[in-house]
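Peer 1: I'd like to go over a predicted model; first the sequence, then the structure.
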Amino acid sequence: MSAVPGRIEVLAPDGVGEVLVGTDLVALVVAALPDLADGDVVVLTSKIVSKAEGRTVAGTRDEALPGQTVRLVARRGPTSIVANPQGLVMAAAGIDASNVETGHVLLLPEDPDASARAVREGVRERTGRNVAVLVTDTAGRAWRHGQSDLAIGAAGIEVLDDHAGRVDAHGNELAVTAPALVDELAGAADLVKGKLTGRPVAVVRGLAALVLPDGDHGPGARSLTRDLSGDMFALGAREAVVAALAGEQPDAFGAPAPAGDVVDALRRLGVRATGTEDVVRLERAGDDTPLAALGHALGWTPDGGDPLEWRPGRRPATG
């Protein structure tokens, strides 16, 4: 990927107006940004995309939540963090109750990547310009207070800049650095769009090197979603305990833990054990319930029904 320049420009025009079901988003973008150029990145709030696509439904957020929940991640009091049909993990599935008619809520676009592609193709047809398009929404961060915008839909741009294999100025090979370019652009655009300003459209300029050729939409924002088995926080702390005790959601606990981790965990429960790469031997069985939950969470279970010999990868197909 080409180097990013040392300067970008982010603009959000006033006067976009109210978006209703059936609003032509391409016409809206072209009117709001009449000087679009090749290499621009157009950023749209998910709210106007949802409104234009008729995603307003009657009822409350709580009433709409079950239909937008694929998997409960965590619940604390009235707050539910869930995975929604779009693959996003968000509070209340990203259902919005602001700036919408009383007695109604707004669901996220059904397929935000497809929405971004449609706008990109429409802009190309009407203006001849090759731009990238992002659809953004606001989300919290697990380890920090506050929210930031992120891209839930993307077209015409690589969403991730994987630095694996590159070497820094000191000769150190990079392994895990991979900036989420589209999320960084979403955050930058939100600084000029704001939440209460009536500016739901922005354009980012100076990053033409990141925009893909006409007809190449890229992998889309959904490709940034972690697989369940690779998500170290697929369940909240309370929910993980319940799932382990119930023998549910095995994929949420990831690949089987190394034998050494299993041995250490058993010892914390007062059960002595020794282990090799593919087998852990317990000196005594102990209480079946906590041991079964521990084995389920770590991906190890008794081999052939022998409670004193565990092997990896024997999770029951439940959950």
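Peer 2: Ah, there it is.

Peer 1: From now on I want contacts and neighbour counts done on CA atoms only, so please keep to that.
Peer 2: OK.

Peer 1: Tell me how many other residues surround residue 15.
Peer 2: Neighbour count of residue 15, defined by other CA atoms under 10 Å: 11.

Peer 1: and the gap between it and residue 99?
Peer 2: 16 Å (CA to CA, to the nearest Å).

Peer 1: who are the neighbours in contact with residue 146?
Peer 2: Contacts for residue 146 (CA atoms under 8 Å, 6 or more residues apart in numbering) come out as residue 140.

Peer 1: Am I right that it is in a strand?
Peer 2: Yes - if the criterion is DSSP: H, G, I helix; E, B strand; the rest coil, then residue 146 is within a strand.

Peer 1: and it, how far is that from residue 218?
Peer 2: Residue 146 is 30 Å from residue 218, by CA to CA.

Peer 1: Same check on residue 190?
Peer 2: For residue 190 relative to residue 218 (CA to CA), the value is 23 Å.

Peer 1: These two - which one has more neighbours?
Peer 2: Set residue 190 next to residue 218 and count neighbours by other CA under 10 Å: residue 190 wins out with 26 against 19.

Peer 1: okay, now the nearest residue to that one once chain neighbours are set aside: neighbour count?
Peer 2: Excluding the flanking residues, the one nearest residue 190 by CA to CA, 6 or more residues apart in numbering is residue 149, at 6.6 Å. Counted with other CA under 10 Å, residues neighbouring residue 149 total 21.

Peer 1: One more to weigh against that first structure:
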Amino acid sequence: MSDRSSVEAFALSGIPEVRPDDDIAAFIADAMEASGRTWEPSDIVVVAQKIVSKAENRIRHVAEIEPGREAREISAACGKDARKVQAILDESTDILRVVPARPAGLVIARHVSGWVCANAGIDESNLGGNEGQLLLLPVDPDASARRIAHGIAARTAIRPGVIVTDTFGRAWRNALVNVAIGLSDVPPIIDWVGQKDAFGRELQVSQQAFADEIAAASGLLMPKDAATPVVIFRGLQWRADPDASARRYVRPLNEDLFK
């Protein structure tokens, strides 16, 4: 354990353009070696969802999608391409809101993983100029994070924590932040209930979204034009949780105040 007064974060340069079936763990291990740094046991590796989805071939081609009736109705209501709407429907359990927002319509959906997000997390940016492609979220981001952690451990004998992140909007707040959608060992929530604050008062409801806080901070080193999809955090105090899962962030529907 290190002291709580400082944390180091650095982006790994040299991660190549990722293609289907690439080994992300090997890319990370190679980039770390090239940086001249050595791994430390408490390191946490934050990986952008985009390269995970590319490696897992989570790609659909718009030209190959045939929209159904519901997709065409939603398209008419918001102006989004009906084929893209169909891709959203295929990745979702519920459509919560349809908005004719610029530039191409907005669909708020509940993803099959439970996330409530724009367009079911489907993205079209930073795809290497491949117009007409859609990038979907990983099927199981927690499993993706575990594979990366295992791959790094196989190369280095150090198993870091791993967070897979995506960029989400937030209820009642403008703009976007990175959030954790997949975890290996990193606890999603640190429960402070029953512990005392700095003045000795017992905390009643405080729960720290630990992995989300790290994910949000990683966005500072992952600007959209920088090609730095991997960030290492060092010096944080944390204890590995073998059952870690980002799905613990999904609020049960009976507690959802915004549905």
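Peer 2: Structure's in. What do you need? Worth saying up front: this structure is predicted, and the values here are computed from it rather than measured.

Peer 1: related to what we said a few turns ago, alignment lookup: the residue nearest to residue 190 of the first structure to the second structure.
Peer 2: Applying TM-score structural alignment, one finds that residue 149 of the first structure aligns to residue 178 in the second structure.

Peer 1: Can you give the distance of the helix or strand harbouring that match from its chain's centre?
Peer 2: Using DSSP states H and E, residue 178 of the second structure sits in strand 173-184. Computed by CA atoms, centre = their mean, to the nearest Å, the chain-centroid distance of strand 173-184 of the second structure equals 6 Å.

Peer 1: ok, and for it, which residues are buried?
Peer 2: 177, 178, 179, 180, 181, 182, 183, 184 (16 or more other CA atoms under 10 Å).

Peer 1: Serialize these to CSV and add fields for distance to residue 114 of the second structure.
Peer 2: Listed next are these as CSV, based on distance: CA to CA, whole Å:
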residue, distance to residue 114 of the second structure
177, 18
178, 17
179, 14
180, 13
181, 10
182, 12
183, 15
184, 18
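
Peer 1: ranges for the strands of the stretch 51-200 of the first structure?
Peer 2: Ranges of strands in the stretch 51-200 of the first structure, per DSSP state E, counting those that start in this stretch, are 56-58, 71-76, 79-83, 89-91, 104-106, 132-141, 144-155.

Peer 1: and the aligned partner of residue 164 of the second structure in the first structure, how far is that from residue 216 of the first structure?
Peer 2: Correspondence of residue 164 of the second structure to the first structure, assessed by TM-score structural alignment: residue 135. To residue 216 of the first structure, residue 135 of the first structure is 17 Å away according to CA to CA.

Peer 1: Check whether residue 310 of the first structure really touches residue 298, as I assumed.
Peer 2: No - contact criterion CA atoms under 8 Å: residue 310 of the first structure and residue 298 do not qualify, at 10.9 Å.

Peer 1: Geometric centre of the second structure: which residue is closest?
Peer 2: residue 165 (2.1 Å; CA atoms, centre = their mean).

Peer 1: pretty sure that one contacts residue 179?
Peer 2: Yes - counting by CA under 8 Å, residue 179 is a contact partner of residue 165 of the second structure at 5.3 Å.

Peer 1: Need the overlap of contacts for those two.
Peer 2: residue 215.

Peer 1: In the first structure, what residue corresponds to residue 59 of the second structure?
Peer 2: Residue 59 of the second structure maps onto residue 56 in the first structure, by TM-score structural alignment.

Peer 1: How many neighbouring residues does the closest residue to that match other than its chain neighbours have?
Peer 2: Spatial nearest neighbour of residue 56 of the first structure, chain neighbours left out: residue 106 (4.5 Å); criterion: CA to CA, 6+ apart. When counting by other CA under 10 Å, one arrives at 27 neighbours for residue 106 of the first structure.

Peer 1: mind checking what residue 106 of the first structure lines up with in the second structure?
Peer 2: Looks like residue 106 of the first structure aligns to residue 135 there (TM-score structural alignment).

Peer 1: What separation is there between its match and residue 41 of the second structure?
Peer 2: 33 Å.

Peer 1: Neighbour count for residue 135 and residue 216 of the first structure, which is higher?
Peer 2: Neighbours per residue (other CA under 10 Å) separate residue 135 of the first structure from residue 216, with residue 135 holding more: 31 against 13.

Peer 1: who are the neighbours in contact with that one?
Peer 2: 43-46, 49, 112-113, 115-116, 151-154.

Peer 1: One more pass at 7 Å, please.
Peer 2: 43, 44, 45, 46, 112, 116, 151, 152, 153, 154 (CA atoms under 7 Å, 6 or more residues apart in numbering).

Peer 1: any idea how far it lies from residue 152 of the first structure?
Peer 2: Applying CA to CA to residue 135 of the first structure and residue 152 of the first structure gives a distance of 6 Å.

Peer 1: Common neighbours of these two, please.
Peer 2: What both residue 135 of the first structure and residue 152 touch, as defined by CA under 7 Å, 6+ apart, is the set residue 112.

Peer 1: and residue 265 of the first structure, what helix or strand is that in?
Peer 2: Here residue 265 of the first structure is assigned to helix 259-268, by DSSP H and E.

Peer 1: name the helices or strands packed onto that helix?
Peer 2: strand 273-275 (3 or more CA pairs under 7 Å, 6 or more residues apart in numbering; DSSP states H and E).

Peer 1: Kindly recompute the last result at 10 Å.
Peer 2: In terms of contacts (3 or more CA pairs under 10 Å, 6 or more residues apart in numbering; DSSP states H and E), helix 259-268 of the first structure is packed against strand 273-275, strand 280-282, helix 288-298, strand 306-312.

Peer 1: Out of the ones you listed, flag the one nearest residue 170 of the first structure.
Peer 2: Shortest distance between residue 170 of the first structure and these, using CA to CA, is found for helix 288-298: 38.4 Å.

Peer 1: so where is that closest one in the second structure?
Peer 2: Using TM-score structural alignment, there is no partner range for helix 288-298 of the first structure in the second structure.
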